[in-house]
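Q: Here's my sequence, what's the structure:
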Amino acid sequence: MATSRHILISTSQEVSCASCSQQECQYYAVRSLSPVLRLPLQPSFCFPLQVVREYERAIVFRLGHLLPGRARGPGLFFFLPCLDTYHKIDLRLKTLEIPFHQVVTKDMVTLEIDAVCYYRLENASLLLTTLTSISSAIQLLVQTTTKRLLAHRLFCRR
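A: Coordinates of the predicted model:
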């Protein structure tokens, strides 16, 4: 009495083992399980150590929450590939060009001002968890500060 065994393949094809040899059944079984078997061989599983350069800091999140302590770096740091995600923040001096904007002074003189802002990040974890766009926040801060400072000045001599 012959029994027929069926194997379900990932392409939704059914192969009857009664009509094929034992080696073919093993081949189809390994082929359908190969994506699961290759998962631990991915680079993120093999290399859970990351290098952080001298001018960078790495902020590690475990299951979406910031890990306690300071930002990692410089050097090597270990992370769990299935649970952790990390973001590298560059701490070097950066420049930001502020576009032209108009300022009206105390004596009703209209000035057109542009600026260049140089900034360096200090607290990388606070920055990453509070701001979405660093450059737009700094641009707005510089524009409002220059408007506030120049609005109280007198430029017209009488």
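Q: drop to CA atoms for contacts and neighbour counts, all remaining ones
A: Fine.
Q: Can you report how many residues neighbour Pro43?
A: 10 (other CA atoms under 10 Å).
Q: wait, Ala58
A: 23.
Q: For it, which non-adjacent residue is spatially closest?
A: Lys88 (4.4 Å; CA to CA, 6 or more residues apart in numbering).
Q: Provide a list of residues in contact with the one you found.
A: Neighbour list for Lys88: 52, 56-59 [criterion: CA atoms under 8 Å, 6 or more residues apart in numbering].
Q: and those residues as a markdown table, adding distance to Leu127 and secondary structure?
A: Shown next, in a markdown table, are those (distance: CA to CA, whole Å; DSSP: H, G, I helix; E, B strand; the rest coil):
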| residue | distance to Leu127 | secondary structure |
| --- | --- | --- |
| Val52 | 18 | strand |
| Glu56 | 14 | strand |
| Arg57 | 12 | strand |
| Ala58 | 12 | strand |
| Ile59 | 10 | strand |
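Q: quick one: the helices in the protein?
A: 22-38, 43-46, 124-130, 134-151 (DSSP state H).
Q: Can you tell me which of these is nearest to Tyr118?
A: Closest of the helices of the chain to Tyr118 is helix 134-151, at 10.0 Å (criterion: CA to CA).
Q: buried residues in that closest one?
A: 138-139, 142-143, 147, 151 (16 or more other CA atoms under 10 Å).
Q: Now for the residues you listed: which two are most distant?
A: Ile138 and Ala151 (19.8 Å).
Q: compare with the first, here's sequence two:
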Amino acid sequence: MSILAIDPGNIESAFVMVTDDLSKVIAKGKLPNADLERCISLLVHERWYWDDPVRHVAVEMVASYGMPVGAEVFETCVQIGRFERHIEIVWGNVINYQRIYRMEEKTAICHNSRARDSNIRQALIDRFGVVGTKKNPGYFYGFKKDIWAAMAVAVTYHDKYLTDSE
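A: Take a look at the predicted model:
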């Protein structure tokens, strides 16, 4: 079984698909939102499973901390709603779906609510291993900024909702 984690954006969104024990990254990338929605459909309708059916979906959710935000943030919120609706239509009750807030990621991965992206990235490397090179790819080979954020969503989901239930 696997986890699909999404770091949403107003135009493009990053995603990772990992085994539910986090031992392997199955797929990763950043796609225009409409293309990612089509991929979500393929995961079910075309049995695009890579040996591991998706049974868990986690999407990073926007939270308000009292600061002014721009139109991009509101468009991202709309996109999160689109993903949720699409997931509901495609999967129904077959999967476990959860919103993950950035603050949850910081405290779950770094144990500090003031952690920054660089702290989260380093904590993930400390936990899973080096990025690697083209000749010797590591666990995180090919990860870029938004894909790291999607991985943080997956790890937080795993740590909060899968390890407690085992």
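Q: After superposition, what's the TM-score, could you say?
A: The TM-score (TM-score structural alignment, normalised by the length of the first structure) is 0.20; 50 aligned residues with a CA RMSD of 4.8 Å.
Q: Just the closest of the buried residues of helix 134-151 of the first structure to Thr110 of the first structure, please.
A: Ala151 (9.7 Å).
Q: Run a quick neighbour tally on Val78 of the second structure.
A: Every residue meeting other CA under 10 Å relative to Val78 of the second structure is counted, giving 14.
Q: That one and Glu37 of the second structure, how far apart?
A: The gap separating Val78 of the second structure from Glu37 of the second structure is 14 Å, by CA to CA, to the nearest Å.
Q: same deal with Lys28 of the second structure?
A: 14 Å.
Q: Which of these two has more residues huddled nearby?
A: Lys28 (22 against 16).
Q: out of everything not next to it in sequence, what's closest to the more buried one?
A: That would be Val16: by CA to CA, 6+ apart, it lies 4.3 Å from Lys28 of the second structure.
Q: Spit out the contact partners of that neighbour.
A: 3-6, 25-29, 147, 150-151, 154.
Q: Which of the residues you listed are buried? Put it as a PyMOL command.
A: Buried subset of these, written as a PyMOL selection, criterion 16+ other CA under 10 Å:
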select buried, resi 3+4+5+6+25+26+28+29+147+150+151+154
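Q: Any buried residues in stretch 23-39 of the first structure, and which?
A: Those would be 25, 28, 32, for stretch 23-39 of the first structure by 16+ other CA under 10 Å.
Q: Just send these back as a markdown table, with distance to Glu97 of the first structure too.
A: Converted to a markdown table, the buried residues of stretch 23-39 of the first structure look like this (distance: CA to CA, whole Å):
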| residue | distance to Glu97 of the first structure |
| --- | --- |
| Cys25 | 65 |
| Tyr28 | 60 |
| Ser32 | 55 |
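Q: Out of those, which is nearest to Val116 of the first structure?
A: Ser32 (58.5 Å).
Q: How much space separates that closest one from Glu14 of the first structure?
A: 12 Å.
Q: can you check Thr145 of the first structure too?
A: 71 Å.
Q: Also Leu140 of the first structure?
A: Taken as CA to CA, the span from Leu140 of the first structure to Glu14 of the first structure is 63 Å.
Q: same check, this time on Glu56 of the first structure
A: On the measure of CA to CA, Glu56 of the first structure and Glu14 of the first structure end up 53 Å apart.
Q: what about these two, which has more around it?
A: Remark: of Glu56 of the first structure and Glu14, Glu56 carries more neighbours, 20 against 11, as counted by other CA under 10 Å.
Q: Run a quick check on the more buried one versus Gly75, I expect a contact.
A: No. Between Glu56 of the first structure and Gly75 there is no contact under CA atoms under 8 Å: 9.5 Å.
Q: Roughly how far does Arg148 of the first structure sit from Leu8 of the first structure?
A: The value you get for Arg148 of the first structure to Leu8 of the first structure, if CA to CA is used, is 71 Å.
Q: All set now, cheers.
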